[in-house]
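Participant: Just the structure for this:
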Amino acid sequence: MILVTGGAGYIGTHAVLALMQSGHDVLVLDNLCNSTRSALDRVASLAGRRPRFVLGDIRNRALLDSVFAQFPIEAVMHFAGLKAVGESVREPLRYYDTNVGGSVNLCQAMAQAGVFRLVFSSSATVYGQSKKMPINEHCALGQPTNPYGQSKLMAEHVMHSVAESDPRWAIGLLRYFNPIGAHASGLLGEAPKSVPNNLLPYLLQVATGQRPSLPVYGTDYPTPDGTAVRDYIHVVDLAGAHLKALDYLMNHTGISVWNVGTGLGYSVLELVHAFEHVSKVKISLSFEPRRPGDIAQCWSDPTRARQQLDWVATRDLNCMLEDAWRWQCRNPEGYVLDTLELKIKLADKGHFYKSSAFKRAVGSALFR
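Facilitator: Below is the predicted model of the structure:
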């Protein structure tokens, strides 16, 4: 059995589905602070069986000890954590407590239970303001520009230390670039519970008329169009990388590190224009000053993942945006409504969303 912390969240649900479809038994541990258990109902409908679920927090050591004592856990995929750059600047202690303290607690509980295989959800932010592009795993770890990145780097240091202290540990650090997209079924996707902190979820809410315009933070970066450049990766490709990493750790001990990205960088404006092409919806923009903690550009060299894991991202930017738009059209309120309820609500209330573009998109996505 694989324990997936944060398994009801955006990336976690896609990883849980991939694990189950590959034959694994899965136990999800999630405190639901930024997720919902109904997402796991969607996973069950796609997988044909239901993952086990425990409501709880990785900072609760007694709960972790109970979980490891009760279930035959072989390995852990650790997604539980906070992940918004801007929020981390405003609430740094919350990020260190959850992302660092929670990871320490989890490693202690694992060692106590004799479970030593761990796939960790890390981030490309650990490279800080890297001068080299694309970024490979040999690049120096920098000084991350925000508490979120610092918390991920600190958690990595913890895991390096425990692996060096005991040769039984097999730890894979997956440094994500920018996960976007959704499951092709339209049943799983990113569903922020409050104002979205990331670019694409915010853009999608603008496209459906829920927000008036998309703020573009910074137009004076040293990039071709002045807006920040990022490496976007489809969340389903990302989930596949976790399965490959888990397989690798079955035969390798110590610490292994992999960048998980496409190796391509797109600016904010390039992503917006690509979305407009896919959706046929014009996005209203508002140009704002740079945000604290943001960097100009960041994209990956994923060569090591290809060589060691036999993994490569297969979905391009258009696919990412098409899948994300399908998810948004079918689930404008996230997991609040199922598809049938949404059809009824839209049929009964034509003014449910004010955007005529949204109504046209939903019409094509749902009523067919």
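
Participant: Could you use CA atoms for every contact and neighbour count after this?
Facilitator: Noted.

Participant: Now do the SS call for the residue nearest the centre of the chain.
Facilitator: Per Cα atoms, centre = their mean, the C-alpha nearest to the average position across the chain is that of residue 11, at 4.1 Å. Three-state call for residue 11 (DSSP: H, G, I helix; E, B strand; the rest coil): helix.

Participant: neighbours around the nearest residue in space to it that is not next to it in sequence, how many?
Facilitator: Take residue 11 and drop its neighbours on the chain: the residue closest to it by Cα to Cα, 6 or more residues apart in numbering is residue 235, 6.5 Å away. Look at residue 235: counted by other Cα atoms under 10 Å, it has 27 neighbours.

Participant: List the residues that contact residue 235.
Facilitator: 11, 14, 179, 180, 181, 182, 183 (Cα atoms under 8 Å, 6 or more residues apart in numbering).

Participant: Recalculate using a threshold of 6 Å.
Facilitator: For residue 235, the contacting residues are 179, 180, 181, by Cα atoms under 6 Å, 6 or more residues apart in numbering.

Participant: Would you mind checking those for buried ones?
Facilitator: With burial judged by 16 or more other Cα atoms under 10 Å, the buried subset of those is 179, 180, 181.

Participant: do you know how far residue 95 is from residue 270?
Facilitator: Residue 95 sits at a distance of 31 Å from residue 270 (criterion: Cα to Cα, to the nearest Å).

Participant: neighbour-wise, which of those two wins?
Facilitator: A count of neighbours by other Cα under 10 Å puts residue 95 above the other of residue 95 and residue 270, at 26 against 14.

Participant: Helix or strand next in line after the longest helix that the chain contains, which one?
Facilitator: When the chain is parsed with DSSP state H, its longest helix is helix 147-165. On the C-terminal side of helix 147-165, the closest following helix or strand by DSSP states H and E is strand 170-176.

Participant: Could you list every helix and strand in contact with that following strand?
Facilitator: If you count contacts as 3 or more Cα pairs under 6 Å, 6 or more residues apart in numbering; DSSP states H and E, strand 170-176 packs onto strand 117-123, strand 254-260.

Participant: could you pull out the helices for this protein?
Facilitator: Taking DSSP H, the helices of the chain run over residues 10-21, 38-47, 61-70, 85-90, 92-95, 102-113, 147-165, 199-207, 235-249, 268-279, 303-309, 317-330, 339-348, 356-366.

Participant: Need these in a markdown table (columns: distance to residue 221).
Facilitator: Converted to a markdown table, those look like this (distance: least, Cα to Cα, whole Å):
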| stretch | distance to residue 221 |
| --- | --- |
| helix 10-21 | 29 |
| helix 38-47 | 38 |
| helix 61-70 | 44 |
| helix 85-90 | 18 |
| helix 92-95 | 25 |
| helix 102-113 | 34 |
| helix 147-165 | 20 |
| helix 199-207 | 17 |
| helix 235-249 | 27 |
| helix 268-279 | 11 |
| helix 303-309 | 27 |
| helix 317-330 | 22 |
| helix 339-348 | 41 |
| helix 356-366 | 32 |
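
Participant: and for comparison, fold this next one:
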Amino acid sequence: MAVLVTGGAGYIGTHTVVQLIEQGEKVIVLDNLCNSSRDVFSRIEKICGVLPTFIEGDIRNRECLDKIFSASSIDSVIHFAGLKAVGESSQIPLDYYQNNVCGTLILCEAMAAAGVKKLIFSSSATVYGEDAPVPYEENMPRGKTSNPYGASKAMVEQVLTDLCASDPEWSVALLRYFNPIGAHPTGLIGEDPKGIPNNLMPFISQVAVGKRKELSIFGDDYPTEDGTCERDYLHVMDLADGHVSALSSLDENGVHIYNLGTGNGLSVLEMVKTFMRITGVDVPYTFADRREGDLPAFWADASKAEKELGWRATRTLDDMMEDTWRWQSNNPNGYEG
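Facilitator: Now for the predicted structure:
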């Protein structure tokens, strides 16, 4: 039996594919390569000694999905495929709803037709909404999201919850991520955003490697200790391990919700200063106006995942910085060289 990983050529997907293979799982990757590179697969093979099956295709293509399920013995699906840039989602909301929501509907229809009813969904802490108190706990209701990206994740969560209520044979894990950073310790795979990075760490590392002039920190007047936003940053390898651990939750039917984070909030300035301390590389920065939709501070209560899955984030902030820099310095232009 195999695990189908949609969006498995992306940042989180590639690291999860590596961990799945290391655990002895047979992996099939489906990705349309709209925000990823085919080069990741040769690098995965270097790390694991195994080349995962790759199918270039889109989750919105039902014919493609039906062929995959009919040709392979698939036991479960880990679903990463979707658009993920918060700012961009406000500019092209229909694309986000089409890819993230409609794509998931078509995937679930194909899964149901094939009798595959185990799914891990790549969700987000954004579903807690603008007004949720910190730390975020899984028993909190979904709140008012601040952008179409977050709204699309909340919509999919509701779809999957309703699906499980309608058909008790389904088992779904909703994994609510916080802020993954870092890279595989080999430096062979890492975060390679197209164009200007939307996330903090690839922007920091691209400035450090000379690809960008300086870092813009959006807002220095938030009600936090140093005035910059605070987030819960976790190593992408810990996040990948969380998906492997969550496969065990699919043995029990119904909806299972888990936060994947460290439980600690760190400010943007702390991240910049830690990166410079660990790498010895200067990162010039300036302060800019607040970015619309950014919340002052949030972090996870991740105790449920530890209690039920035996998972917790174990890699340190220093590890995150070292691995980020190893990846970026070895691959100044990402997978292009």
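
Participant: from the buried ones among the contacts of residue 235 of structure 1, which is closest to residue 41 of structure 1?
Facilitator: Among those, residue 181 lies closest to residue 41 of structure 1 (Cα to Cα), at 19.5 Å.

Participant: Assess the claim that the closest one and residue 234 are in contact.
Facilitator: Yes - Residue 181 of structure 1 lies in contact with residue 234 (Cα atoms under 6 Å); the separation is 5.3 Å.

Participant: and for these two, which residues touch both?
Facilitator: In contact with both residue 181 of structure 1 and residue 234: residue 320, using Cα under 6 Å, 6+ apart.

Participant: What is the neighbour count of the nearest residue to residue 286 of structure 2 once chain neighbours are set aside?
Facilitator: With Cα to Cα, 6+ apart as the criterion, residue 286 of structure 2 has its nearest non-adjacent residue at 5.2 Å, and that residue is residue 216. Neighbours of residue 216 of structure 2 under the rule other Cα under 10 Å: 15.

Participant: residues contacting residue 216 of structure 2?
Facilitator: Here residue 216 of structure 2 is in contact with 285, 286, 287, 288 (Cα under 6 Å, 6+ apart).

Participant: Ok, residue 217 of structure 2 next?
Facilitator: 287, 288.

Participant: Relative to residue 76 of structure 2, how far out is it?
Facilitator: 40 Å.

Participant: ok, back up a step: and of the helices and strands packed on strand 170-176 of structure 1, who's closest to residue 102 of structure 1?
Facilitator: Closest among these, using Cα to Cα: strand 117-123, at 12.2 Å.

Participant: The closest one packs against which elements?
Facilitator: strand 75-78, strand 170-176.

Participant: Please name every helix or strand in contact with the first one.
Facilitator: For strand 75-78 of structure 1, the elements it packs on are strand 2-5, strand 117-123, judged by 3+ Cα pairs under 6 Å, 6+ apart.

Participant: Next, the mean deviation of that strand compared to structure 2.
Facilitator: Aligned to structure 2 and superposed, strand 75-78 of structure 1 gives a mean residue distance of 0.3 Å (mean Cα distance after the TM-score superposition for structure 1).

Participant: From residue 183 of structure 1, how far out is residue 46 of structure 1?
Facilitator: 10 Å.

Participant: And for residue 32 of structure 1?
Facilitator: Here residue 32 of structure 1 is placed at a distance of 20 Å from residue 183 of structure 1 (Cα to Cα).

Participant: Specify which residue of these two has the higher count of neighbours.
Facilitator: The neighbour comparison of residue 32 of structure 1 against residue 183 (other Cα under 10 Å) goes to residue 183, with 20 against 16.

Participant: Which one, of the helices of structure 1, ends up nearest to residue 220 of structure 1?
Facilitator: helix 268-279 (12.2 Å).

Participant: Report the buried residues of the closest one.
Facilitator: For helix 268-279 of structure 1, by 16+ other Cα under 10 Å, it's 268, 269, 271, 272, 273, 274, 275, 279.

Participant: Just put the helices and strands packed on strand 170-176 of structure 1 in a markdown table and tack on mean neighbour count and distance to residue 42 of structure 1.
Facilitator: A markdown table is the format used below for those (neighbours: other Cα atoms under 10 Å; distance: least, Cα to Cα, whole Å):
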| stretch | mean neighbour count | distance to residue 42 of structure 1 |
| --- | --- | --- |
| strand 117-123 | 24 | 22 |
| strand 254-260 | 23 | 26 |
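
Participant: Next, format the ones you listed as TSV and append distance to residue 310 of structure 1.
Facilitator: As requested, these are exported to TSV (distance: least, Cα to Cα, whole Å):
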stretch	distance to residue 310 of structure 1
strand 117-123	17
strand 254-260	12
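
Participant: Which one of those strands lies nearest to residue 147 of structure 1?
Facilitator: Once these are compared by Cα to Cα, strand 117-123 is nearest, at 12.3 Å.

Participant: what sits up against that closest one?
Facilitator: Residues contacting strand 117-123 of structure 1 (Cα under 6 Å, 6+ apart): 75-79, 152, 170-176.

Participant: Residue 333 of structure 2 and residue 191 of structure 2: what is the separation?
Facilitator: Taking Cα to Cα, one finds residue 333 of structure 2 at 11 Å from residue 191 of structure 2.

Participant: which of the two has more neighbours?
Facilitator: residue 191 (26 against 13).

Participant: ok, residue 268 of structure 1 - contacts?
Facilitator: Contacts of residue 268 of structure 1 (Cα under 6 Å, 6+ apart): 227, 228.

Participant: burial count for the residue nearest to residue 15 of structure 2 when sequence neighbours are not counted?
Facilitator: Distances taken as Cα to Cα, 6+ apart place residue 240 nearest to residue 15 of structure 2, at 5.9 Å, with adjacent residues excluded. Using other Cα under 10 Å, residue 240 of structure 2 has 22 neighbouring residues.

Participant: Settle this for me: residue 240 of structure 2 is touching residue 16, isn't it.
Facilitator: Yes - Residue 240 of structure 2 is within contact range of residue 16, at 4.3 Å (criterion: Cα under 6 Å).

Participant: give me every residue that touches residue 21 of structure 2.
Facilitator: Taking Cα under 6 Å, 6+ apart as the test, residue 21 of structure 2 contacts no residue whatsoever.
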